[in-house]
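Participant: sequence and computational prediction follow.
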Amino acid sequence: MTAVDSHASVTGQTPVGATLRDVIAAYVGLTKPRVIELLLLTTVPVMFFAAQGVPSLGLVVATVLGGTLSAGSANALNCVYDRDIDEQMRRTRRRALPRHIVSPRAAFVFGIVLAIVSTLVLGLWVNWLSAGLALAASAFYLFVYTMVLKRRTTQNIVWGGLAGCFPALIGWTAVTNGLAWAPVVLFLVVFFWTPPHTWALAMRYRDDYAAVDVPMLPVLRSGEAVARQIVAYSWVMVAVSLALWPIAGTGVFYPIAAVVLGATFLVEAHLMWARSRTSDDLSVIKPMRLFHWSNLYLSLLFVAVALDPLLSR
């Protein structure tokens, strides 16, 4: 860190040399756009499913805008709380706060403003049930996962991941202004998907987590033990995904897609487990292969959720 950067971190001023473009990019980065993209992929398809067709464009736009602002708020406040460990980890040290482009105070105000605006957008333009669910998800992510679970237990991402499941509920309530079993099933799909997805990434960066004493499962368990857990969660995830068929009375397209996607996911999980039994070397285990597939799996599964009512007419 340069002397200028060190001074900026104390005073909260933008470091000399940072352009307006740098500052704007830093604020956008605080919201973690890639995470938001994944959350929206579990919101919009559920809206199609709830509407049993194409929902109102205005409703979709309002829900996406409110959901983006809500998730961005939670992510920004998470960056404020975790700035000490973010500065030490390779994966996160290029974020805005570790680089001192944005001060912690400014990032905190930014997060709070996003939370207020997102609640008003969802409440006034969608409905207050959706607004309440979004606010609850953000509060859970910040107060339960970030402040309590993340640095204390290997089960941090299992229960902390509940926050990332709420978009499935919000997509449904945005259209129906009520809850039902179908979005609960999709909520549970995301819940059981989160550990395999996150543990695969954590295996890749386990040295980073170990250096900052964050007890992610791959830090405290062998690659084989983590892979075995991933396989177990993957089987439950696929089983839950298939439950949507009888519970929601889908057409035949969804269960076919769920079987094909689920079988492929299970093959990848079992292959990673098999590799981990021969070596604990990450170049052998290849956890990022499962991580990238997990993103594709969830995206395609929810696309199938959106397409099923359109193809079943």
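Facilitator: Looks like it arrived, so ask away. Numbering: from 1, shown residues only.
Participant: drop to CA atoms for contacts and neighbour counts, all remaining ones
Facilitator: Fine.
Participant: and the helices in the stretch 51-200 of the chain?
Facilitator: With DSSP state H, counting those that start in this stretch, the ranges of helices along the stretch 51-200 of the chain come out as 57-81, 83-86, 104-125, 128-139, 156-160, 166-176, 181-204.
Participant: pasting the second one now:
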Amino acid sequence: MRTGHRPSGHGFGSPGGASASESNTARDTSTLRGRVASTILAYVALTKPRVIELLLVATIPAMLLADRGHIDLVLILSTLFGGWMGAASANALNCVADADIDKVMKRTALRPLARQAVPTRNAFVFGITLGVASFLWLWWRANLLAGLLVVLTIAFYVLFYTMVLKRRTWQNVIWGGAAGCMPVMVGWAAVTGSLSWEPLVLFLVIFFWTPPHTWALAMRYKEDYKAAGVPMLPVIASEQHVTKQIVLYTWATVLATLALVPAAGWIYAVVTLLAGAWFLFVAHQLHNGVRRGASVKPLKLFLQSNNYLAIVCCGLAVDSILGWATISSYF
């Protein structure tokens, strides 16, 4: 005789109920992790890590040249970390100031503030915090001069270049590029506590290198800059004029690298001569192609400029580590 039956369903303790609950928890955990990871990546993107890599590459040979024949690995790593925070601060604050035009340009439309992945206020606080941390770190681990140079760099890049020059004159990258030259000064100051003619020459190398590097990229994304109202040289001038300027600044870059030869050895002299000839060849090739009306690829020069700076910096680093007799000692 059946007096009743056990009700089915998914009540507490039933296999079905436990499975559904665990599934929801797992899904929520996965979603939370995804949001956290996405947020972290957005803040990392604010710092423009690929740009920072290029800047820090120049810091190492400057430090090695300042302490020729010796390697203070702890000081180098400490300075790179402080320099990274300083560059990250400048880039994050640049993103805050340029959020409106980043939304318009296809090349920058995926930046965190352009797609509202990070609140503007948070990005501003993030940038300021990194800047303060950079100054304090370099003051502690190196010296006050290195810390002050980082503060000067951040202020120059954000206030002078981003907020004054960038949207008002085609010379924006010429003078604004000075901020990108400062890592060599910071590196030298971190080692010596002072400045001299060698870091000034390295400063000029990057100063002259920046326009052809940037204008080659701007030639490729000319319509983006035009839509955003940024008067980059390729936007307001003919391609022939732009490539002529690229050739002139490329020559200035190569000559600046040669000016450092007396303070270095034969390794640097050979490397910079060969790399310079290659850089000049590509620049002249671009200009001649434009003059003939041929189809050109300005991005080839952009990539070549990256390779050139990396090769010259590596040559100087190896030369400084070995510490062989300098060219000037033979005369």
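Facilitator: Thanks, I have it. From a predicted model like this one, the values you see are computed outputs, not experimental measurements.
Participant: mind giving me CSV with the helices of the stretch 51-200 of the first structure and columns for mean neighbour count and distance to residue 301 of the first structure?
Facilitator: Shown next, in CSV, are the helices of the stretch 51-200 of the first structure (neighbours: other C-alpha atoms under 10 Å; distance: least, C-alpha to C-alpha, whole Å):
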stretch, mean neighbour count, distance to residue 301 of the first structure
helix 57-81, 23, 19
helix 83-86, 18, 32
helix 104-125, 19, 26
helix 128-139, 21, 22
helix 156-160, 20, 21
helix 166-176, 26, 13
helix 181-204, 22, 10
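Participant: how about these in CSV, adding distance to residue 224 of the first structure?
Facilitator: Listed next are the helices of the stretch 51-200 of the first structure as CSV, based on distance: least, C-alpha to C-alpha, whole Å:
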stretch, distance to residue 224 of the first structure
helix 57-81, 30
helix 83-86, 27
helix 104-125, 39
helix 128-139, 32
helix 156-160, 18
helix 166-176, 31
helix 181-204, 11
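Participant: for residue 8 of the first structure, find the nearest of those.
Facilitator: Minimum separation from residue 8 of the first structure across the helices of the stretch 51-200 of the first structure (C-alpha to C-alpha) falls at helix 104-125, 10.7 Å.
Participant: the closest one maps to which residues in the second structure?
Facilitator: Per TM-score structural alignment, the counterpart of helix 104-125 of the first structure in the second structure is residues 120-141.
Participant: any idea how far residue 85 of the second structure is from residue 257 of the second structure?
Facilitator: 28 Å (C-alpha to C-alpha, to the nearest Å).
Participant: do the same with residue 98 of the second structure
Facilitator: Residue 98 of the second structure is 20 Å from residue 85 of the second structure, by C-alpha to C-alpha.
Participant: repeat for residue 115 of the second structure
Facilitator: 24 Å.
Participant: who touches the equivalent of residue 86 of the first structure over in the second structure in this structure?
Facilitator: Applying TM-score structural alignment, one finds that residue 86 of the first structure aligns to residue 102 in the second structure. Residues near residue 102 of the second structure by C-alpha atoms under 8 Å, 6 or more residues apart in numbering: 108, 109, 111, 114, 228.
Participant: rerun at 7 Å
Facilitator: Taking C-alpha atoms under 7 Å, 6 or more residues apart in numbering, we find residue 102 of the second structure in contact with 108, 109, 114.
Participant: nearest to residue 186 of the second structure, of those?
Facilitator: Nearest member of those to residue 186 of the second structure, counting by C-alpha to C-alpha, is residue 108, at 29.0 Å.
Participant: from residue 100 of the second structure, how far off is the closest one?
Facilitator: Using C-alpha to C-alpha, residue 108 of the second structure is found at 11 Å from residue 100 of the second structure.
Participant: ditto for residue 113 of the second structure
Facilitator: 9 Å.
Participant: try residue 58 of the second structure
Facilitator: 31 Å.
Participant: what of residue 157 of the second structure?
Facilitator: Relative to residue 100 of the second structure, and taking C-alpha to C-alpha, residue 157 of the second structure is found at 18 Å.
Participant: residue in the second structure matching residue 294 of the first structure?
Facilitator: Aligned partner of residue 294 of the first structure by TM-score structural alignment: residue 305.
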